[in-house]
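Asks: this one's sequence-less:
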């Protein structure tokens, strides 16, 4: 039953619902649908949602007698007291704010009600009448931000990003987005891994590890990146508390960074999504219009750190070497400044072990191959794009269409293309070294398009990443030695194109100190193999150095 909030609660809520963009209106209506138990939601945008916005769900619906209250300020069926917030929406202002900002039309019917109700509202005018209606609720908003000169494409992109974010936290929701009648997003509620492919892209999603951990009534589930995936900002690390998308608290971010401390370069952050299920006493939500800031209890933050440590142990990701250091540029004997490396073995099909002099080297095979390919691309890209034997059709997502205009100048140094209908371009030219890979070319084009950097070097770095040998790929002795030799021929072999270290060096003296020995191979006898002497049971065993 919908009822006005009592005066003592009104004073604790910030006045006015913040509607800064079409995505804010979509967020409020989507949260209403989720609170109503919707399993299917359809969003329609006309003119980027500025002309008309429609959100339709199959939730429980609003009774006819409650429809007039639904658009009144501080009227909600969701909140009894501030200690018992169990829903995404609770302020009782969203529909009232939309009524004041645009023309509002709500058609709704609960499943147990015979016939539905239709509400029309604009400003202070409200009209309600009975109408036939299917179960659920359909909200239409017309003339939002009228006369403000908004960019419809930018509004569509904002809504698309918002819906992808919510699917990370509600991956069983069937969600559809249509812009100008054309499908832009069709998600069947296929689970978190599919939602991650949609939000992060197929290649990055493959490098995410599933996380599930529970202790003391607190639970965390999600996907987090392996050490080879990181960013210098935490902008691709998403958090939800009880299904509500929220900003990452600083304390929790420090915990996550500490868990990854030995796995990521300094100043880097993982990628992924964490979904926390917490009792009410384990967090506090700021009661502003955005409803995005939370303070977590010490127990909740510790749970996430424990979950990450448990995951890394299970996946054998925790580093056990005695703190090898990234190499700095060295002096000759070789052109690159590195001594010739002798291949020893491959570790976990991801790292090459090599030696030179008194130093053991650990080489990230993916980063090394990236560097080799990148420097080769730098030399070959001067050829410019060459006509393809046959043009290739590339399908673009809505956000990629928007990026195409912004990245046009950088992409033109590598590709030539032409529009080929909505959401499509025809690829005409590409660097000649990519011609033998027609199946890979559309992905290379889109990966280059999605790159953050606008420079040619940033695009080449992404191109080098795609075909580079991946972690988990076995290499034989000859292949491993060939990779090391090619790395030595690079101008900058100690860092990949993205700035991550390629090699870690471990001096023999560090091993001697860690094992408590007095000397190594160069000092003589102790480290040389020798035949053990026979000893009687009464004779004490020799003490090792």
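Replies: Noted; the coordinates are in hand. Given the structure is predicted, the values throughout are model-derived calculations rather than measurements.

Asks: could you use CA atoms for every contact and neighbour count after this?
Replies: Noted.

Asks: and the closest residue to residue 58 other than its chain neighbours, how far is that from residue 109?
Replies: Once flanking residues are discounted, residue 58 sits nearest to residue 136: 4.2 Å by C-alpha to C-alpha, 6 or more residues apart in numbering. Noted for residue 136: a distance of 6 Å to residue 109, by C-alpha to C-alpha, to the nearest Å.

Asks: correct me, but the residue nearest to residue 58 touches residue 42?
Replies: No: here residue 136 does not reach residue 42: they are 11.6 Å apart, not a contact under C-alpha atoms under 8 Å.

Asks: where do the contact lists of those two overlap?
Replies: When contacts are counted by C-alpha atoms under 8 Å, 6 or more residues apart in numbering, the set common to residue 136 and residue 42 consists of 56, 57.

Asks: of those two, who's got more company?
Replies: residue 136 (24 against 18; other C-alpha atoms under 10 Å).

Asks: quick one, what contacts that one?
Replies: Per C-alpha under 8 Å, 6+ apart, neighbours of residue 136: 56, 57, 58, 59, 60, 61, 62, 108, 109, 110, 111.

Asks: before we move on, the earlier item: give the residues shared as contacts by residue 136 and residue 109.
Replies: The contact lists of residue 136 and residue 109 share 60, 61, 62, where a contact means C-alpha under 8 Å, 6+ apart.

Asks: before we go on, here's another structure to hold up against the first:
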């Protein structure tokens, strides 16, 4: 029978390295976090051959005392926690005390450090633990060479130099985004890749994410109880094919958490195509006791004590930021400040002014009659426009709305003295300006203070109708009682979730009861989902309820139906619109949430500034 024996320290460290040190980027992450915890104000990173040949990190932090250098290379030796209470309220980046020991077990490691007040620095060799005096102004230098030199099997799993450097660059970016108060520099094979001075967070984000990201992003600032969320979330127009531009930080620590990912995916659900991914840099702050960071050796996963509250907070904060339509900010006031977004409650219907003989109503007059009942059928959306036409085609003829084009007047039929109202001045134009014309029955051309606005009328109208339908149905849901209850088998876990969340299900329109030891019976469903497969829908809903708030599945199915209704009800291509109708569409876009994209993630409008047009025609060159 094999005997139980204690493993040698070197083998223990090499085993730990399998969890902590996966590749050069893992070494860089651990040592960078130690530099941040040491209070460094400037950190320099030097890499050779993607970090496989060498990783050298220099910081100006507090340093390590001579008597503690050897202890720093021992497993589970740290200055960052001492009691269980410290572990439950971790406020530092590192705390396990096993990184340096694991690194020294698989690479040639030399640490040089000078503690505050020390006469000079000391150097320790990670292999034989020998100490020697050294020269260093302040802080610590960690020099890691020949990664996996003593474990060649592990080294074979490393990728090419370019791939390993890309992973190191990503780790550097994460730390740099989290700490704009620290000057950071990264060089590879003697060439400087990043030199980031201390500055404002927005400058650091622009340096690493690019100005184009900030130009296509909305600021997120939300606070609720112990939770605070700040940062930037991109508009759907900046969406990407991969998740390479997604950075989420919890108390300054970069994390990949499925709860947070789900909340953000739901926030983008109505405005982003399913195959695309948003970009964001977001910082969540909360009490350290409310999050467990001791979940995984790499410390990239976390667990929240109140996960549902965090999920809802992040979801609503990002949703509110994205809901503000860029149409309300276009043009602005000429000073770069966003124009206020009018709410639907502020839009009051005005009585129709009496149009002069043979004159079209002005754009302002038509826009004064824009307030419509959100429950009206989409094909009657612009009835009031036809009713105000001077050719007398209102009433029954105008009831066709946007389904059939109202008849046009030729020159001979126009009353004497007829003249179209002049285009209002653009000096104080609304954000999307005033309509000029329609192009090929598809696009609306408008003029605002900045220049030319191009609007896809079908996509824009589709979003307007969709948001109005959601408002109508956000109240008490209509319930459909099933003639024969849907009975289906579930697991014991799902049965417990159904009993625990009975009130939540009832508010959503489901009457669910226990029909057997492992059976559920559904007696009512929301009327909009009456034709959906009840058993399949309920199983998926219970699965979501185990981890996420209750409304995601039902909201998604309901929104799919509403999106289809809005798409079919929106004005179609080749439908000729009058100027008042076009202006009505522009005003509604400015007052509609998420009006920048249609329900399928396509943009609804774009802006061409005067500078863009001048460059195109080479004016001033």
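Replies: Looks like it arrived, so ask away. Remember, it's a predicted structure, so these values are computed and weren't measured experimentally.

Asks: related to what we said a few turns ago, got a winner among the contacts of residue 136 of structure 1 for most neighbours?
Replies: Result: residue 108 is most packed of the contacts of residue 136 of structure 1 (other C-alpha under 10 Å), 30 neighbours.

Asks: that one pairs with which position in structure 2?
Replies: Counting by TM-score structural alignment, residue 108 of structure 1 corresponds to residue 113 in structure 2.

Asks: can you map out the strands along the stretch 301-450 of structure 1?
Replies: With DSSP state E, counting those that start in this stretch, the ranges of strands along the stretch 301-450 of structure 1 come out as 325-326, 342-347, 351-356, 359-364, 386-395, 416-419, 424-430.

Asks: nearest to residue 287 of structure 1, out of those?
Replies: Shortest distance between residue 287 of structure 1 and the strands of the stretch 301-450 of structure 1, using C-alpha to C-alpha, is found for strand 386-395: 42.2 Å.

Asks: count the residues that sit near the alignment partner in structure 1 of residue 435 of structure 2.
Replies: The equivalent of residue 435 of structure 2 in structure 1 is residue 477 (alignment by TM-score structural alignment). Per other C-alpha under 10 Å, the neighbour tally for residue 477 of structure 1 reads 13.

Asks: again, but for residue 495 of structure 2
Replies: Residue 495 of structure 2, neighbours per other C-alpha under 10 Å, totals 19.

Asks: ok, back up a step: surely the match of residue 435 of structure 2 touches residue 343?
Replies: Yes: between residue 477 of structure 1 and residue 343 there is a contact at 6.9 Å, judged by C-alpha under 8 Å.

Asks: quick revisit: just the ones of the shared contacts of residue 136 and residue 109 of structure 1 in strands?
Replies: Secondary structure from DSSP state E places none of these in strands.

Asks: now distance to residue 297 of structure 1 too, for those residues, in JSON lines please.
Replies: What follows is those, written out as JSON lines (distance: C-alpha to C-alpha, whole Å):
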{"residue": "60", "distance to residue 297 of structure 1": "33"}
{"residue": "61", "distance to residue 297 of structure 1": "35"}
{"residue": "62", "distance to residue 297 of structure 1": "36"}
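
Asks: can you tell me which of these is closest to residue 303 of structure 1?
Replies: residue 60 (34.7 Å).

Asks: now for the aligned residue in structure 2 for that closest one: which residues touch it?
Replies: By TM-score structural alignment, residue 60 of structure 1 lines up with residue 62 in structure 2. The contact partners of residue 62 of structure 2, by C-alpha under 8 Å, 6+ apart, come to 38, 39, 40, 114, 115, 116, 138, 139.

Asks: what range in structure 1 matches the one helix or strand residue 171 of structure 2 maps to?
Replies: Per DSSP states H and E: residue 171 of structure 2 is located in helix 161-178. Mapping helix 161-178 of structure 2 onto structure 1 (TM-score structural alignment) gives residues 152-169.

Asks: what about the helices in the stretch 101-250 of structure 1?
Replies: According to DSSP state H, counting those that start in this stretch, the stretch 101-250 of structure 1 carries its helices in the segments 152-169, 192-200, 202-205, 250-259.

Asks: list the contacts of residue 251 of structure 1.
Replies: residue 301 are the contacts of residue 251 of structure 1 under C-alpha under 8 Å, 6+ apart.

Asks: likewise for residue 3 of structure 1?
Replies: By C-alpha under 8 Å, 6+ apart, the residues touching residue 3 of structure 1 are 69, 75, 76, 77.

Asks: now the strands for the stretch 101-250 of structure 2?
Replies: So, for the stretch 101-250 of structure 2 - with DSSP E, counting those that start in this stretch - the strands run 108-114, 121-125, 131-134, 139-145, 183-188, 191-196, 217-224, 227-234, 246-250.

Asks: can you tell me what residue 75 of structure 1 aligns to in structure 2?
Replies: Using TM-score structural alignment, the partner of residue 75 of structure 1 in structure 2 is residue 77.

Asks: surely that match meets residue 99?
Replies: No: the criterion here is C-alpha under 8 Å, and residue 77 of structure 2 misses it with residue 99 at 9.8 Å.

Asks: count of residues packed around residue 23 of structure 1?
Replies: Neighbour count for residue 23 of structure 1, taken as other C-alpha under 10 Å: 21.

Asks: the alignment partner in structure 2 of it in helix, strand or coil?
Replies: Matched by TM-score structural alignment, residue 23 of structure 1 corresponds to residue 25 in structure 2. Per DSSP: H, G, I helix; E, B strand; the rest coil, the local secondary structure of residue 25 of structure 2 is helix.

Asks: quick one, what contacts residue 25 of structure 2?
Replies: With C-alpha under 8 Å, 6+ apart, residue 25 of structure 2 has these contacts: 51, 164, 165, 167, 168, 171.

Asks: please redo it, this time with the cut-off set to 10 Å
Replies: 50-52, 55, 164-172 (C-alpha atoms under 10 Å, 6 or more residues apart in numbering).

Asks: tell me which residues of stretch 103-118 of structure 1 are tucked away?
Replies: Using 16 or more other C-alpha atoms under 10 Å as the test for burial, stretch 103-118 of structure 1 gives 103-111, 115-118.

Asks: now do the same end-to-end measure for that stretch.
Replies: End to end - C-alpha to C-alpha - stretch 103-118 of structure 1 spans 13 Å.

Asks: for stretch 182-193 of structure 2, same thing?
Replies: 17 Å.

Asks: how many other residues sit next to residue 355 of structure 1?
Replies: For residue 355 of structure 1, using other C-alpha under 10 Å, the count is 18.
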